[in-house]
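Trainee: Need coordinates for the following:
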Amino acid sequence: MPGAAAVRVAVDGPDVAAPGDLAAAVAERLPALGRPAVVVLAGGFLRPASVRLEHGRTDPDARYTDWLDAGALAREVLDRVGPGGPAEYLPVLWDVARDRAARAAYRPMPPRGVLLVPGPLLQGVGLAFDVVVHLRVAPAARRRRFPAEQAWELPVFDRYDDEVDPVALADAVVLADRPEHPALVLQGRFS
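Mentor: Model prediction:
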């Protein structure tokens, strides 16, 4: 992207699709192609528990709208490595385990770098990604693969499919119903 320190890539998908694993694998291979890569987990930009869990620990509506601090992710990561930004990023904002600020320092974005941001529900919230890869897990596969203690999240991803239609918005889709046999579908400007 002209004037940007990095190409900003979303790796969007539910936890059962392991977006963090895919982002890490891509980041490991990119330097051999002359592109340094950085992974910033969207999970490091969740809101404090007092906001996330205000309506309870298993509220699907709150999970959908209140967990990710999209404004902080944009301000502290995406905008800073985008056009006109200072070419640095914050690796994590919030320590979810301790429920307090992580107090991390800004890090420089390597020149010609690729910033990979893995996590769920990244589309449709106004985040400035240059490329979006969506890990598609069909509703039936989600129901089979979600751990019992996370089954309350299933309506969140059904709603995301209905309201945002992440498959239609993505530049590339990885069909991830069977993680041992993913299938890549290129669309948009990559088709």
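Trainee: make it CA atoms for all contacts and neighbour counts henceforth
Mentor: Will do.
Trainee: What ranges does this protein have for its strands?
Mentor: With strands called from DSSP state E, the chain shows them at 6-12, 37-39, 88-89, 94-95, 100-101, 107-108, 113-119, 131-136, 172-175, 183-186.
Trainee: and those strands as TSV, adding mean neighbour count and distance to Ala49?
Mentor: As requested, the strands of the chain are exported to TSV (neighbours: other C-alpha atoms under 10 Å; distance: least, C-alpha to C-alpha, whole Å):
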stretch	mean neighbour count	distance to Ala49
strand 6-12	26	23
strand 37-39	21	24
strand 88-89	22	24
strand 94-95	19	10
strand 100-101	14	9
strand 107-108	12	26
strand 113-119	26	18
strand 131-136	25	27
strand 172-175	22	32
strand 183-186	14	36
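Trainee: Next, the second sequence, to be compared with the first:
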Amino acid sequence: MRITPVSPDLLVEEITDLVAGRAGRVRLALDGPPPSGPVALAERVAVQLRALGRAVLVVAATDFLRPASVRLEYGREDPDEFLEGWLDEAGLRREVLGPAGPDGSGRVLPRLWDAATDRAYRDGYTELPADGVVVLAGALLLGRGLPFDVSVHLRMSSAALARSLADGEQWTLPAYDRYDVERDPAAAADLLVLADHPDRPAIRRVERR
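Mentor: Below you'll find the predicted structure:
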């Protein structure tokens, strides 16, 4: 396995290149725990793609969580439920990934549910053109069967994640350990980024047979 250290700027270029060479709409997943900065990285990639003439919509997975009555049914700090039951997969398919697909309508909803207020957002739909790009950024996205065209996994070791997570999020560590073992996001992704030090990332391309 060959690991290539890169700068944050080169990482943005690497991800941009994965998308830029594809015709039609593209659904890109940037998967990683909060300390790896998937949403910030998505915004940087979006800037580069827009400079190349592509329309881009960044969607944060945290805006597609299930309502609290469902999400927190087994308590506020249940790591198994955090892994398996927090993300509104049906909402993402219906409002984002389906419409952004090659045969979709192109009408994408940027945000669905405000977890802080436990109410639906009132956003209007965004019309994604035939060569538009949706970037879904957040944690625990892969291995669910969600329809992505390109996926990037920002991997942090258990030790690095434990050092980086806020005290109030330490309870999620078992969920990330299960995710690595059971869903193997490193193998599922088109590009693996080693992000123990987000300011000094390294990449490993995944070769498909």
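Trainee: And the TM-score between these chains?
Mentor: Once superposed, the chains reach a TM-score of 0.94 (TM-score structural alignment, normalised by the length of structure 1), with 188 aligned residues with a C-alpha RMSD of 1.6 Å.
Trainee: quick one: contacts for the spatially most central residue of structure 2?
Mentor: Centre of structure 2 computed as the mean C-alpha position; nearest residue by C-alpha atoms, centre = their mean is Ala137, 2.9 Å away. With contact set as C-alpha atoms under 8 Å, 6 or more residues apart in numbering, Ala137 of structure 2 has these partners: Ala29, Leu30, Asp31, Gly32, Pro38, Val39, Ala42, Val58, Val59, Ala60, Ala61.
Trainee: returning to that earlier point: want to throw the strands of structure 1 into JSON lines with distance to Leu53 of structure 1?
Mentor: JSON lines is the format used below for those (distance: least, C-alpha to C-alpha, whole Å):
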{"stretch": "strand 6-12", "distance to Leu53 of structure 1": "22"}
{"stretch": "strand 37-39", "distance to Leu53 of structure 1": "26"}
{"stretch": "strand 88-89", "distance to Leu53 of structure 1": "27"}
{"stretch": "strand 94-95", "distance to Leu53 of structure 1": "15"}
{"stretch": "strand 100-101", "distance to Leu53 of structure 1": "14"}
{"stretch": "strand 107-108", "distance to Leu53 of structure 1": "30"}
{"stretch": "strand 113-119", "distance to Leu53 of structure 1": "19"}
{"stretch": "strand 131-136", "distance to Leu53 of structure 1": "26"}
{"stretch": "strand 172-175", "distance to Leu53 of structure 1": "31"}
{"stretch": "strand 183-186", "distance to Leu53 of structure 1": "35"}
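Trainee: Provide the aligned range in structure 1 for stretch 92-112 of structure 2.
Mentor: Counting by TM-score structural alignment, stretch 92-112 of structure 2 pairs with residues 73-93 of structure 1.
Trainee: what angle do the helix or strand where Val12 of structure 2 lies and strand 133-138 make?
Mentor: Taking DSSP states H and E as the definition, Val12 of structure 2 sits inside helix 8-20. Between helix 8-20 of structure 2 and strand 133-138, the angle comes out at 130 degrees (axes from the mean of the first three to the mean of the last three C-alpha atoms, to 10 degrees).
Trainee: Quick one: list the elements packing against helix 8-20 of structure 2.
Mentor: Secondary-structure packing of helix 8-20 of structure 2 (3 or more C-alpha pairs under 8 Å, 6 or more residues apart in numbering; DSSP states H and E): helix 38-51, strand 150-155.
Trainee: List the buried residues of it.
Mentor: Buried residues in helix 8-20 of structure 2, defined by neighbour count with 16 or more other C-alpha atoms under 10 Å: Pro8, Leu11, Val12, Glu13, Ile15, Thr16, Leu18, Val19, Ala20.
Trainee: With stretch 59-74 of structure 2 instead?
Mentor: Using 16+ other C-alpha under 10 Å as the test for burial, stretch 59-74 of structure 2 gives Val59, Ala60, Ala61, Thr62, Asp63, Phe64, Leu65, Arg66, Pro67, Ala68, Arg71, Leu72.
Trainee: contacting residues for the counterpart of the third one in structure 1?
Mentor: Using TM-score structural alignment as the criterion, the counterpart of Ala61 of structure 2 in structure 1 is Ala42. If you count contacts by C-alpha under 8 Å, 6+ apart, Ala42 of structure 1 has them with Leu68, Leu73, Val117, Pro118, Gly119, Pro120.
Trainee: From Thr58 of structure 1, how far out is Ala42 of structure 1?
Mentor: According to C-alpha to C-alpha, to the nearest Å, Ala42 of structure 1 stands 20 Å off from Thr58 of structure 1.
Trainee: what do you get for Pro139 of structure 1?
Mentor: Applying C-alpha to C-alpha, the value for Pro139 of structure 1 to Thr58 of structure 1 is 19 Å.
Trainee: for Leu169 of structure 1, same thing?
Mentor: Taken as C-alpha to C-alpha, the span from Leu169 of structure 1 to Thr58 of structure 1 is 28 Å.
Trainee: Also Ala49 of structure 1?
Mentor: Separation of Ala49 of structure 1 from Thr58 of structure 1 (C-alpha to C-alpha) stands at 12 Å.
Trainee: quick one on the thing from earlier: possible to save the helices and strands packed on helix 8-20 of structure 2 as JSON lines with distance to Asp131 of structure 2?
Mentor: Converted to JSON lines, the helices and strands packed on helix 8-20 of structure 2 look like this (distance: least, C-alpha to C-alpha, whole Å):
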{"stretch": "helix 38-51", "distance to Asp131 of structure 2": "11"}
{"stretch": "strand 150-155", "distance to Asp131 of structure 2": "14"}
